[in-house]
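**Student:** I would like the atomic coordinates for the input below:
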Amino acid sequence: MLLKKILLMLLVSLLALTPALPETAEAKPVSPDFVELAKRLNPSVVNIRTAKVVKPRANTGRRAPHPFFGNDFFNEFFAPFFGDQFQQPQQRSRKEQSLGTGFIISQDGFVLTNNHVVNGADEVLVKLSDGRELKAEIKGQDEKLDIALLKLADGKSTFAAAELGDSDALEVGEWVMAIGNPFGLSQTVTAGIVSAKGRVIGSGPYDDFIQTDASINPGNSGGPLFNAQGKVVGINTAIIANGQGIGFAIPINVAKSVVSQLKSTGKVVRGYMGINFQGLDQSLVKSLKLPSDKGALITNVEKDSPAEKAGLKSGDVIVSFDGKPVVADTDLPKLVAATPINKQVKVGVYRDGKRRDLILTVGLAKDAPAEQTAAAQGEQAGVGISVQELTPELARQLRLRDVRGVVVSEVKAGSPAEEAGVVRGDLVIEVNGQRIESIAGFAEAVSSVRKGDMVRLLLRRPNGTFGYVAMKAE
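**Tutor:** This next block holds a predicted model:
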């Protein structure tokens, strides 16, 4: 009897444990409920239609070809006989239209989209998910970030607004969903994952894109990229021509940082240092005695700029700005631009292999891009060049002002300089940190260089950019 009770208790225990067994197995990722997300989020996404009037070109008076003659000689010959038939028809102004996407960010009708969707438009019409079409006013534009803020004209309605998320917290591999107006097909939903973050695609100094394989096509521009919780994490902006599964979105945190300025003033004011800079490679790291290749190498400091007043110099490597690390050279423009004007910040640099901190007062950015990255020049160069004095005539030909140095007149064939891409017309400003103002100064600077030594040159390239090059001397 006792044995039966024990067996019965064991059986009951096993049955109780059975439902829990699957929970002990390895958990499998579950995709979001895209059906529920689409229903909930569609009302916050709008289609944007713009129109602008294109004026005709001035009439040159050139006669149009007669239908029976395709030859200019015959056209001119028969013109006196046919008169006005040969005159061009009067051209009229025409209206160009384009389509895009946007999303509502506040219940009172503010809409975010790409600047290129509405730039130059004479009229902006916004179509809501319920079919209503409203006029919209362009409240602010930021060409550098390609962001525009619109305001719906209907001040009586309350609109469904999308919730803005945190793009910094976004992880590669997360599910994302795009809603937009590709090729004019309204309220199209596509889904995919975050393929990469921090992409630089050459659109400007503040590149910092989210890459996704969620399908994005022409007409999606300005539309929202949602995460699995239904929060906006990006603004769909660009695609690679002929590419599949490669789309780019502006991180929503970047947009959030400028929305208040666009709303209040219609434009964005950015911080400014006044430098040119470039990235680092292993040759430069060794030459500059740096602990790593992280940072931005200053190649030029503008006269009377905040950087010059702070004591920054060509050859300094910026590794931190206002307490934030500068890992890649592309990090610096974004950090500077986001800093309030007149704020004093600590700039961490390496100079002569030693770490130091300088205090810089951030200035107001000019119309031109505040900080420009020097173009990479391929492999770096050593001494394998002939130089000549920078005469006033040569300075005029090379369009040089307020810059001293010697001009590269010849690059030795097969030399490291040739392999590095040094060309005639490059201006040598520094050799191993020593300023060069004459041929004698250049000769003195290179006289101590021995075979196998690292040589670092600061060059002003023919295209106007500044850049460091470094390599072993032969």
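**Student:** CA atoms for contacts and neighbours, from now on please.
**Tutor:** OK.
**Student:** for the residue most central in space within the chain, list the residues it contacts.
**Tutor:** The structure's the chain has its C-alpha centroid closest to residue 207; by Cα atoms, centre = their mean the separation is 2.2 Å. Residue 207 makes contacts with 198-201, 330, as judged by Cα atoms under 8 Å, 6 or more residues apart in numbering.
**Student:** could you pick out the buried ones from the residues you listed?
**Tutor:** Buried subset of the contacts of residue 207 (neighbour count, 16 or more other Cα atoms under 10 Å): 200, 330.
**Student:** of the contacts of residue 207, closest to residue 386?
**Tutor:** Closest approach between the contacts of residue 207 and residue 386, by Cα to Cα: residue 330, at 33.6 Å.
**Student:** contacts only, for that closest one.
**Tutor:** With contact set as Cα under 8 Å, 6+ apart, residue 330 has these partners: 205-207, 373.
**Student:** same check on residue 260?
**Tutor:** Contacts of residue 260 (Cα under 8 Å, 6+ apart): none.
**Student:** distance of it from residue 75?
**Tutor:** Remark: distance between residue 260 and residue 75 (Cα to Cα, to the nearest Å) = 61 Å.
**Student:** please apply the same query to residue 291.
**Tutor:** Taking Cα to Cα, one finds residue 291 at 75 Å from residue 75.
**Student:** please give the structure of this sequence too, so both can be compared:
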Amino acid sequence: MKQIVIITCIGAVCIQGAYALESVFKNDDTSTTVNHAVVGIYALVTNSNKEVNAYYAQKQRESSSGSGVIMSAKGGIVTAYHVVRGADVITVTTYDKKEYEAVVTGFDEFCDIATLKVKSGMPVESFLSFESSENIRPGHRVILAGSPLGLAGSFTAGIVSAVNRVGVGNGAVNFIQFDAAANGGNSGGPLLDERGNVLGIITAKYRYSAGIALAIPSDLVKQTIDQIVKRTPNRHASCGMYVTEMNQELRMLYPGLPAQGVFVSGVAKGSPAQKNGIEFGCVVDAADAVPVRTFYDLFSVMRNKSAGDTVTIGYRNRRGEPVQASVVAAERSIRERFDPWNFFRIHLGVDVSEREIAGTNRFVVRQILAPEMTKYAYRFQEGDVLYRIRPGGVYAVYESPVDTEQLSYLLNSSIIFDDSLLYLDAVIGRPDDTPRFHKRVTFEVPMRSISF
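**Tutor:** Alright, predicted model coming up:
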């Protein structure tokens, strides 16, 4: 009996060993080719970006690291723009640990794509080709290559979890979602098929959730690179409205919403949408006669538009009346923000107004729109004063918002975990309370609005 058990265990070990040695690539040489075509990138920021308005001063990084892909025999490199954003010195490290100085030759901040050129001396042993991302489907096997945490030549494998993932970030990219392990330093590296072709460029990992990472699809990467090479930058179109997909919370907040469409949760001041009567609480149900039910429906129309193009928006106003508007799109601005009033309404369920208290401008809860939202434990009462805010982030400090611009900045700084979560501390109290009786409340709310 013991002999049978021993033979079974040895057999199991042999089978497991044979499986472990099987390559994730179709060809065993592919890993070498990929390894020689993927580089590590180290970007150093030495100059501070000083702006007149301190509220909008950008937080400067001392350094960042990521990966990149050699995409041609001439040594051109593509990476994620956020890896090299604002860098004064960029160092590229090849598989054999040799370092070369590089410069940015072009970028698209909205698509998060940048191209680099090594100044001189880098031999090109291999480069990778792009495979169309059009036929990618959930369940397809994918491989990541790059330098996570500085560990060059690392590979991880997984599957495609979803495609056309639009409800993330600024709404300019239809991401590929995958479950392969991605870590700091993978950004800018390739998402590969089993033949070593590039299906996308890795751009983000959800730090708040395990097994969720995103890549920019190769078709969009190729289109962006082509525009950079031809020096014809994409003037991304924007109507200036923020939308949220319908959900149960919205229907509790606003009974009587139409069955189909996306909810307008904010409109930029002076935007094309505002000029055409679109406002908070409207529901967009069509774009260029295409029915709109999800983010992707609206994205599929807007991605083919440039600034100056006209898009016909069908929507229902706050009285439920159908309206058609011919909206001339503006050029999207990286500074785009919607006003804080709409932000409080859609994410916190309260209406806020400005009021002078003891000679100082303050923000006061004017009305509770949705008592049901107290399940998030930020128990507002009408008349509460927002005395101080500490935005999300390890080193954040409390500030007392005294004007709309500062409040907008503090709210924007509180959107963390790759734009997926609003987190901030607030100190609130009654107008006649002394600081001793002020109370601290914590906001932790999923973000579900993107701009178009």
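**Student:** rewinding a little: need the max-distance pair from the contacts of residue 207 of the first structure.
**Tutor:** Longest span within the contacts of residue 207 of the first structure, Cα to Cα: 201 and 330, 11.3 Å.
**Student:** I'd guess the residue nearest to the centre of the first structure is in a helix, am I close?
**Tutor:** No. Read with DSSP: H, G, I helix; E, B strand; the rest coil, residue 207 of the first structure is coil and lies in no helix.
**Student:** how about the strands of the stretch 101-250 of the first structure, start to end?
**Tutor:** In the stretch 101-250 of the first structure, the strands defined using DSSP state E, counting those that start in this stretch lie at 110-113, 123-127, 133-142, 147-152, 175-180, 188-199, 209-212, 224-227, 232-239, 247-251.
**Student:** any chance you could map the strands in the stretch 251-400 of the first structure?
**Tutor:** Secondary structure of the stretch 251-400 of the first structure by DSSP E, counting those that start in this stretch: the strands cover 271-272, 275-278, 296-301, 317-321, 324-325, 344-351, 354-361, 363-364, 372-373, 385-389.
**Student:** buried stuff in stretch 290-307 of the second structure?
**Tutor:** Result for stretch 290-307 of the second structure [16+ other Cα under 10 Å]: buried residues 292-303, 305-307.
**Student:** what's the answer for stretch 312-327 of the first structure, then?
**Tutor:** 312-322, 325-327.
**Student:** residue 441 of the first structure is in what secondary structure piece?
**Tutor:** helix 439-447 (DSSP states H and E).
**Student:** what residues in the second structure pair up with that helix?
**Tutor:** Counting by TM-score structural alignment, helix 439-447 of the first structure pairs with no residue of the second structure.
**Student:** next, the angle strand 385-389 makes with that helix.
**Tutor:** Here helix 439-447 of the first structure runs at an angle of 150 degrees relative to strand 385-389 (axes from the mean of the first three to the mean of the last three Cα atoms, to 10 degrees).
**Student:** tell me what helix 439-447 of the first structure is packed against?
**Tutor:** strand 385-389, strand 427-431 (3 or more Cα pairs under 8 Å, 6 or more residues apart in numbering; DSSP states H and E).
**Student:** need the winner for burial among those strands.
**Tutor:** Mean neighbours per residue, mean count of other Cα atoms under 10 Å, is largest over those for strand 427-431, with a mean of 25.
**Student:** check the offset of it from the chain's centre.
**Tutor:** Its chain's C-alpha centre and that of strand 427-431 of the first structure lie 30 Å apart, by Cα atoms, centre = their mean, to the nearest Å.
**Student:** likewise for stretch 10-17 of the second structure?
**Tutor:** Here stretch 10-17 of the second structure is found 44 Å from its chain centre; the criterion is Cα atoms, centre = their mean.
**Student:** then stretch 189-206 of the second structure?
**Tutor:** 17 Å.
**Student:** same check, this time on stretch 149-169 of the first structure
**Tutor:** 24 Å.
**Student:** kindly report the same for stretch 242-255 of the second structure.
**Tutor:** When distances are taken as Cα atoms, centre = their mean, stretch 242-255 of the second structure is centred 21 Å away from the chain's centroid.
**Student:** can you list contacts of that stretch?
**Tutor:** 257, 260-267, 293-295, 338, 349, 369-370, 372, 448-452.
**Student:** now the buried members of those.
**Tutor:** Looks like these have 257, 260-267, 293-295, 338, 349, 369-370, 448-452 buried, using 16+ other Cα under 10 Å.
**Student:** count the neighbours of the nearest residue to residue 24 of the second structure once chain neighbours are set aside for me.
**Tutor:** Computed as Cα to Cα, 6 or more residues apart in numbering, the closest residue to residue 24 of the second structure that is not its neighbour in sequence is residue 194, at 6.5 Å. Residue neighbour count, defined by other Cα atoms under 10 Å, stands at 18 for residue 194 of the second structure.
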